[in-house]
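Chemist: sequence-free structure coming up:
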């Protein structure tokens, strides 16, 4: 893990939800404690839903956590890249507010950084190379999944409890039959095509 190469307090940042057709993009920023870090932190995509839920609770109990959420309407206005950068900035700003100072350094999963004043390093595949980024990936994914499961109760036809807003066959079929909801990203091609067809 690369975390020990950077000064403390070290903040890891990752996002969930760049690719779905519906729902927000969610970023998390996490500063883990120096000791007694929860066991099993890894890239959230390599963990089961049950394990993510357990680690989410354990990380929230011991770490400084910030979450940034950008909703579909703003994703359409900014585009998904800039919406993701905004979500990351909101997440680190929340950590800074909780700490009362900026983190000494921020590690961001990926190859790009938001336009901010934080000392930061992008790390491709960072959720598997940094415990702080791995923790952030778990927080972001679990929070976004929870939001989409709740949204599925309002719009049950689209199968969001299982597909989390991604373009599964069932989701695309429901889009064609029922059209987009307010939670759909109308700038994304499959949604825009359904808009035009209606």
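Modeler: Structure received. Only a predicted model underlies this, so the values are computations on that prediction, with no experimental measurement involved.
Chemist: only C-alpha atoms from now on, for both contacts and neighbour counts.
Modeler: Will do.
Chemist: and whatever helix or strand residue 92 lives in, which residues are buried?
Modeler: For residue 92, the host element (DSSP states H and E) is helix 80-99. Across helix 80-99, burial judged by 16 or more other CA atoms under 10 Å covers 80, 83-96.
Chemist: closest one of those to residue 169?
Modeler: residue 80 (22.2 Å; CA to CA).
Chemist: and of the buried residues of helix 80-99, the nearest to residue 128?
Modeler: The closest of those, once distances to residue 128 are taken by CA to CA, is residue 88, at 18.4 Å.
Chemist: helix/strand/coil for residue 107?
Modeler: strand (DSSP: H, G, I helix; E, B strand; the rest coil).
Chemist: separation between residue 62 and residue 31?
Modeler: To residue 31, residue 62 is 9 Å away according to CA to CA, to the nearest Å.
Chemist: in addition, the following structure is provided for comparison:
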């Protein structure tokens, strides 16, 4: 999951908005999320890249794809002639070079002169990045609770997909479900079938419901 957020310069910062990793209480993140997306003039997008896609391109490229998609969503809605995209982390979503030619879509709208500025630790330094990180984290949490309802044997609502002992034990007992990456460490040494088309369609339905 990645998110982009454009905030009007006239809007005062919301107290408590900061690096989502430091906001450990889920209810507190939900409250901040509601304030951020409910602020007049705020434009945001959250995008989800499937486990199957990450298995194809790796987790970094999947993250950059979600970044590109969410940034382009915001640009298409706000329609600026020029913009600066401040990125959390060291990489531009549009990495240059022959190795990355397949990872340039979606491109920014041709009507926008876009400058991209990666910032290491940006979610702890830049307000709009912090706001986007909260949107992304809450979107992720909501997805995990939805997955928990769909596949209760794995307790996604508790560990949020991280490889905790309980999660790894559930995979060992039940095998993987549709949202498990086949390149996930406990699984990558095993020959496993990909998710079925029906499972992929259900995942897409859940993603559409809980992202924006």
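Modeler: Good, I have the coordinates. Being a predicted model, the structure only gives us computed values, none of them experimental.
Chemist: how big's the offset between the longest helix along the second structure and the first structure?
Modeler: Assignment by DSSP state H gives helix 127-150 as the longest helix of the second structure. Taken against the first structure, helix 127-150 of the second structure registers an average deviation of 0.5 Å after superposition, with mean CA distance after the TM-score superposition for the first structure.
Chemist: which positions in that helix come out as buried?
Modeler: Buried-residue list, helix 127-150 of the second structure, by 16+ other CA under 10 Å: 127-148.
Chemist: got it, and stretch 185-198 of the first structure?
Modeler: 185, 186, 187, 188, 190, 191, 194.
Chemist: which one of these is nearest residue 167 of the first structure?
Modeler: Distances from residue 167 of the first structure to these, taken by CA to CA, are shortest for residue 190, at 8.3 Å.
Chemist: sorry, back to before: ok, residue 62 and residue 31 of the first structure, which is more surrounded?
Modeler: residue 31 (27 against 15; other CA atoms under 10 Å).
Chemist: which ones are touching the equivalent of that one over in the second structure?
Modeler: Matched to the second structure by TM-score structural alignment, residue 31 of the first structure sits across from residue 6. Contact analysis of residue 6 of the second structure by CA atoms under 8 Å, 6 or more residues apart in numbering lists 42, 43, 44, 74, 128.
Chemist: so what's the first one up against?
Modeler: Translated: residue 42 of the second structure. Neighbour list for residue 42 of the second structure: 5, 6, 7, 8, 36 [criterion: CA under 8 Å, 6+ apart].
Chemist: make sure residue 46 of the second structure is indeed in a helix.
Modeler: No: counting by three-state DSSP, residue 46 of the second structure is located in no helix; its state is strand.
Chemist: that one corresponds to which position in the first structure?
Modeler: Aligned partner of residue 46 of the second structure by TM-score structural alignment: residue 67.
Chemist: where do the strands sit along the first structure?
Modeler: Using DSSP state E, the strands of the first structure run over 10-16, 25-31, 64-70, 105-109, 120-123.
Chemist: can you say which of those strands is packed in most?
Modeler: strand 25-31 (a mean of 31; mean count of other CA atoms under 10 Å).
Chemist: what angle separates that strand from strand 64-70?
Modeler: Interaxial angle of strand 25-31 of the first structure relative to strand 64-70 (axes from the mean of the first three to the mean of the last three CA atoms, to 10 degrees): 170 degrees.
Chemist: how far is strand 25-31 of the first structure from where the chain is centred?
Modeler: Put simply, strand 25-31 of the first structure sits 6 Å off its chain's centre (CA atoms, centre = their mean, to the nearest Å).
Chemist: repeat that for stretch 146-160 of the second structure.
Modeler: Chain-centre distance of stretch 146-160 of the second structure: 18 Å, with CA atoms, centre = their mean.
Chemist: still on that earlier bit, any idea how far the match of residue 31 of the first structure is from residue 44 of the second structure?
Modeler: Applying CA to CA to residue 6 of the second structure and residue 44 of the second structure gives a distance of 6 Å.
Chemist: before we move on, the earlier item: nearest to residue 18 of the second structure, of the contacts of residue 6 of the second structure?
Modeler: residue 128 (9.2 Å).
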